[in-house]
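Q: from the sequence below, what's the structure:
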Amino acid sequence: MSHTVTKRELVQRIADQTGQTKVLVRDVIQLFLDEVANELIAGNRLEFRKFGVFEVRNRPGRVAQNPKTLEKVIVPAKRVVKFKVGNVLKKRVEVGVAPAAPIDEVAPAPPTNQEPPQSGGFGGPSSY
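A: As a prediction, the model looks like this:
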């Protein structure tokens, strides 16, 4: 069963793996999150190859209906953040592959031609 992972837990894991202080790791993660938020607020698209794409989409206003009272309600236009998962992450989630395990070793694709298989760069956490 899955559980919610907090920023604090990620900070601890990364600090343990890198030997950096938790304060430094926390500050870097927070700076990264702030920059992602700033780009989305500006309406920019963020693409992290093999991981996914964050983008802002505009939803038009519409008229909705309250299901209990059947009263018509005006829903204003708004901007929403969408995330589209990348192919590498999608495959890893589907087969339950941890980031350090190359996906080609866990679920190899059947060969479709005579060319040798190419490495997909699935070596570790920084491969996204």
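Q: every contact and neighbour count from this point should use C-alpha atoms.
A: Fine.
Q: name the helices or strands packed onto the longest helix along the chain?
A: Counting residues, the longest helix found in the chain (DSSP state H) is helix 22-41. The helices and strands touching helix 22-41, judged by 3 or more Cα pairs under 8 Å, 6 or more residues apart in numbering; DSSP states H and E, are helix 7-18, strand 46-48, strand 52-59.
Q: wasn't residue 79 part of a strand?
A: Yes - Residue 79 forms part of a strand when assessed by DSSP: H, G, I helix; E, B strand; the rest coil.
Q: here is a second sequence; please produce its structure as well for comparison:
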Amino acid sequence: MGNLTRRDLVVQVAEETNLPQQQAAKVLGSLLRILMESFGNRQNIELRNFGVFEIALRRARVGRNPRSPGRDITIPPRAVVRFKPGKQVKRILQKVTQELLEESAGKKSSP
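A: Reported below is the predicted structural model:
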């Protein structure tokens, strides 16, 4: 179970839509460009049943440089993207949670 890459998405979209991979790549590229432009315009992105990508401001905080942990540094505030899952994604995550809990319980009980 590796990560899903851009290339994997292109291949899957091409297979499901019967489009050539070049066209699927162009569609995916356009979609990602539009999403990034929306973030640049400070728009949230709402995809029904999937979820909402929201722009939020992370407050300034104090952190430490791992290379010199004796000194505190101030991390400035910055805009971040947060994801709030929709109903269908929540259901999937509940199943994944259950599977992960069962796997971890199995690892603990085996000698």
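Q: how alike are these chains, TM-score-wise?
A: Once the chains are laid over each other, their TM-score by TM-score structural alignment, normalised by the length of structure 2 reads 0.75; 95 aligned residues with a Cα RMSD of 1.8 Å.
Q: that older thread, what are the buried residues along the longest helix of structure 1?
A: With burial defined by 16 or more other Cα atoms under 10 Å, the residues of helix 22-41 of structure 1 counted as buried are 22, 25-26, 29, 36, 39-40.
Q: neighbouring contacts of that helix?
A: Counting by Cα atoms under 8 Å, 6 or more residues apart in numbering, helix 22-41 of structure 1 makes contact with 8, 11-12, 14-15, 45-46, 54-56, 81, all of which sit outside it.
Q: out of those residues, who's the most crowded?
A: Taking other Cα atoms under 10 Å to define a neighbour, the member of the contacts of helix 22-41 of structure 1 with the most is residue 11, carrying 21 neighbours.
Q: do you know how far that residue is from residue 70 of structure 1?
A: The gap separating residue 11 of structure 1 from residue 70 of structure 1 is 48 Å, by Cα to Cα, to the nearest Å.
Q: what's the match for residue 23 of structure 2 in structure 1?
A: Alignment of residue 23 of structure 2 against structure 1 is given by TM-score structural alignment, with residue 24 as its counterpart.
Q: returning to what we had before: take the contacts of helix 22-41 of structure 1 and write them to CSV, including distance to residue 65 of structure 1.
A: Supplementary listing: the contacts of helix 22-41 of structure 1 in CSV, determined by distance: Cα to Cα, whole Å:
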residue, distance to residue 65 of structure 1
8, 41
11, 44
12, 46
14, 47
15, 50
45, 33
46, 35
54, 30
55, 28
56, 26
81, 24
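Q: gap between stretch 13-25 of structure 2 and the chain center?
A: Relative to the centre of its chain, stretch 13-25 of structure 2 is centred 23 Å away, using Cα atoms, centre = their mean, to the nearest Å.
Q: likewise stretch 50-69 of structure 1?
A: Relative to the mean C-alpha coordinate of its chain, stretch 50-69 of structure 1 is positioned 19 Å out (Cα atoms, centre = their mean).
Q: specify the residue positioned farthest from the middle of structure 1.
A: Using Cα atoms, centre = their mean, the residue of structure 1 lying farthest from its centre is residue 69. It sits 38.4 Å away.
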